[in-house]
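Colleague: Can you look at this prediction? I've put the sequence above it.
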Amino acid sequence: MELKDALWRCARATTIKEFETRMQELKDLNIKAWEYLADINPAQWSKSHFSSRTLCDCLANNLSEPFNSMILEARDKPILAMLEWIRVRLMTKLYKKMKHIEKYTRNVCPNIQDKLEKLKHESIPFCATPLDRFMYEVDNGHERHVVDLTRRTCSCRIWDLIRLPCKHGISAIVKNLKKVEDYVHPCYLREAYVKTYKEII
């Protein structure tokens, strides 16, 4: 395993136990890298320590990169001309997004719907066993998790972190004869997308 892969496995860990296992793997691979990361608060870089209020699956600053590449053409302009160029570009982009979502007919936003379809496929090998009406133990022979449909949580913490049902949660939802899309956080719905792009510049 490469050092970079080991680092990302630590960062992507969603539970404390998984984080500790991944950190041990990193320590076995490169003690200096482990010492460096052990000095940094994991709440700043590992999902295992993130708050469940974040509603974000992002681990990097990729949001700023597309903006920086978009304004490349404007950087050489005088400040007022540059700001006007950015304003017009953003105005146009927001309008296009608004028009696009007006044509979209499904309830869950397109990218999130695509993610859900992939997760539905990944949930197939899992078997959900009811503990009570809304709690399930989900197992595939290699991993086991507890899903609470009332609280919309899973012991893997992925559902808790991004508020999108994980593959274990989807297995429990399907077993409970419910619609997966009904368990998606409101921030991922078409209505929220429309509100985001309704303002004009």
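Modeller: That came through fine.

Colleague: use CA for all of it now, contacts and neighbours both
Modeller: Noted.

Colleague: any idea which element residue 5 lies in?
Modeller: Here residue 5 sits within helix 3-12, counting by DSSP states H and E.

Colleague: Show me what that helix packs onto, helices and strands only.
Modeller: With contacts defined as 3 or more C-alpha pairs under 8 Å, 6 or more residues apart in numbering; DSSP states H and E, the secondary structure elements packing on helix 3-12 are helix 16-29.

Colleague: residues in contact with the nearest residue to residue 6 once chain neighbours are set aside?
Modeller: Nearest residue to residue 6, sequence neighbours excluded (C-alpha to C-alpha, 6 or more residues apart in numbering): residue 26, at 5.7 Å. In this structure, residue 26 makes contact with 3, 6, 7, 33, 34, judged by C-alpha atoms under 8 Å, 6 or more residues apart in numbering.

Colleague: and the first one, how many neighbours does it have?
Modeller: Going back to what we said before, that points to residue 3. Residue crowding around residue 3 was assessed by other C-alpha atoms under 10 Å; the count is 13.

Colleague: what does the fourth one give?
Modeller: Burial of residue 33, expressed as a neighbour count using other C-alpha under 10 Å, amounts to 15.

Colleague: same thing with residue 94?
Modeller: Residue 94 has 18 neighbouring residues, counting by other C-alpha under 10 Å.

Colleague: follow-up on the earlier one: may I see the buried residues of the helix holding residue 5?
Modeller: By neighbour count with 16 or more other C-alpha atoms under 10 Å, helix 3-12 contains the buried residues 6, 7, 9, 10, 11, 12.

Colleague: if I look at the first one, how far off is residue 38?
Modeller: Okay, so that is residue 6. Taken as C-alpha to C-alpha, to the nearest Å, the spacing of residue 6 relative to residue 38 amounts to 14 Å.

Colleague: One more to weigh against that first structure:
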Amino acid sequence: MAKIYLLSNQKYEDVQNIEIFKIEYIKSYIDLKKYDALVFTSKNGVYSLNSFNNDWKNIPSYAIAEKTAKIINKEGGNVKFIGQSGHGNDFAKELIPLLKDKKALYIRALKVVSNLVETLKNANINIDELTTYKTVCNDNIKEKIEKNSSIIFTSPSSIECFFKIYTWDKSFKAIVIGKTTAKYLPDYVDFKISNKTSIEECIKLAMLDSF
């Protein structure tokens, strides 16, 4: 059985982690009490906001997927809605009828790949953005990747950092968490996209591919 590498710090059985990037929080002094809704598309958004502001827990949160919602609940937040699609652009469409007549705040990374805010603003939704974290490539990676391995890419940042450190071998197999992330892969890399935007689904696909 070929090895499976996950470019993340999340631990899974029979999967080897390469922490290809680190998360750095960006602290800000913002009055959250003027907002009726908080929009989260990542657990890192929840963790980073929670690191410097407790008021968010009293404001209804709109989570892109079940996993993000679980983190919101775990940190003491108030989940109002959980998206069904798992994709940023589709999530925006789900939010349009829910955020009408509300003042919303999108908790985001420094770099984002979806058009969530643009889609909502085009639908006349009153939404602001707050950058609370950024990804930084981990230049201390020394690990060698075996030939014929499956590599799971979970974000554009994981792709960017991987290709800064490693050279792609033709024997590698790329598994990607979603269509948007896949767009960031170099043209010469063949890949497969998981059916759902979850690491678990990526691992299932990688395991099928690794025999």
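Modeller: Looks like it came in fine. All figures in this text were calculated on a predicted structure; none of them were measured in a lab.

Colleague: Just the TM-score for the two chains, thanks.
Modeller: The TM-score (TM-score structural alignment, normalised by the length of the first structure) is 0.31; 103 aligned residues with a C-alpha RMSD of 5.3 Å.

Colleague: re earlier: from the buried residues of helix 3-12 of the first structure, pick the one nearest residue 119 of the first structure.
Modeller: Using C-alpha to C-alpha, residue 12 comes nearest to residue 119 of the first structure of the buried residues of helix 3-12 of the first structure, at 17.0 Å.

Colleague: Would you quantify the distance from that closest one to residue 192 of the first structure?
Modeller: Spatial separation of residue 12 of the first structure from residue 192 of the first structure under the definition C-alpha to C-alpha is 27 Å.

Colleague: can you give me the helices in the second structure?
Modeller: 43-50, 66-74, 88-99, 116-122, 156-165, 179-182, 199-209 (DSSP state H).

Colleague: Give the closest residue to residue 16 of the second structure in space, chain neighbours not counted.
Modeller: Of all residues not flanking residue 16 of the second structure in the chain, residue 5 sits nearest, at 4.8 Å (C-alpha to C-alpha, 6+ apart).

Colleague: I'd like to know how many residues surround the one you found.
Modeller: Every residue meeting other C-alpha under 10 Å relative to residue 5 of the second structure is counted, giving 22.

Colleague: pretty sure it contacts residue 150?
Modeller: Yes - when contacts are counted by C-alpha atoms under 8 Å, residue 5 of the second structure is listed as touching residue 150 (6.2 Å).

Colleague: quick one: buried residues of the longest strand belonging to the second structure?
Modeller: Ranked by number of residues, the top strand in the second structure under DSSP state E is strand 126-137. Within strand 126-137 of the second structure, the residues that qualify as buried by neighbour count (16+ other C-alpha under 10 Å) are 126, 127, 130, 131, 132, 133, 134, 135, 137.

Colleague: Dump the contacts of residue 26 of the first structure to JSON lines, plus distance to residue 139 of the first structure.
Modeller: As requested, the contacts of residue 26 of the first structure are arranged in JSON lines below (distance: C-alpha to C-alpha, whole Å):
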{"residue": "3", "distance to residue 139 of the first structure": "31"}
{"residue": "6", "distance to residue 139 of the first structure": "26"}
{"residue": "7", "distance to residue 139 of the first structure": "27"}
{"residue": "33", "distance to residue 139 of the first structure": "34"}
{"residue": "34", "distance to residue 139 of the first structure": "32"}
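
Colleague: Now do the strands in the first structure.
Modeller: Ranges of strands within the first structure are 127-130, 135-139, 144-148, 153-154, based on DSSP E.

Colleague: residues in contact with the shortest one?
Modeller: Read that as strand 153-154 of the first structure. The contact list for strand 153-154 of the first structure, computed with C-alpha under 8 Å, 6+ apart, reads 145, 146, 147, 148, 159, 160, 166, 168, 169.

Colleague: right, and residue 128 of the first structure touches residue 139 too?
Modeller: Yes - using C-alpha under 8 Å, residue 128 of the first structure is in contact with residue 139, at 6.6 Å.

Colleague: Common neighbours of those two, please.
Modeller: Common contacts of residue 128 of the first structure and residue 139 (C-alpha under 8 Å, 6+ apart): none found.

Colleague: Against residue 158 of the second structure, how distant is the residue lying closest to residue 37 of the second structure once chain neighbours are set aside?
Modeller: On the basis of C-alpha to C-alpha, 6+ apart, the spatially nearest residue to residue 37 of the second structure that is not a chain neighbour turns out to be residue 104, at 4.6 Å. Relative to residue 158 of the second structure, residue 104 of the second structure is positioned 29 Å away (C-alpha to C-alpha).

Colleague: so how far is residue 48 of the second structure from the nearest residue to residue 23 of the second structure once chain neighbours are set aside?
Modeller: Nearest-residue entry for residue 23 of the second structure: residue 135, 4.7 Å, with adjacent residues in sequence omitted and distances by C-alpha to C-alpha, 6+ apart. Computed with C-alpha to C-alpha, the distance linking residue 135 of the second structure and residue 48 of the second structure is 12 Å.

Colleague: Just give me the neighbour total for the nearest residue to residue 89 of the second structure once chain neighbours are set aside.
Modeller: Leaving aside its chain neighbours, residue 89 of the second structure sits nearest to residue 116 (5.3 Å; criterion: C-alpha to C-alpha, 6+ apart). For residue 116 of the second structure, the neighbour count with other C-alpha under 10 Å is 20.

Colleague: Pull out the buried residues from the longest helix anywhere in the first structure.
Modeller: What stands out as the longest helix in the first structure, according to DSSP H, is helix 79-103. Along helix 79-103 of the first structure, the positions that meet the burial threshold by neighbour count (16+ other C-alpha under 10 Å) are 85, 86, 90, 94, 98, 101.
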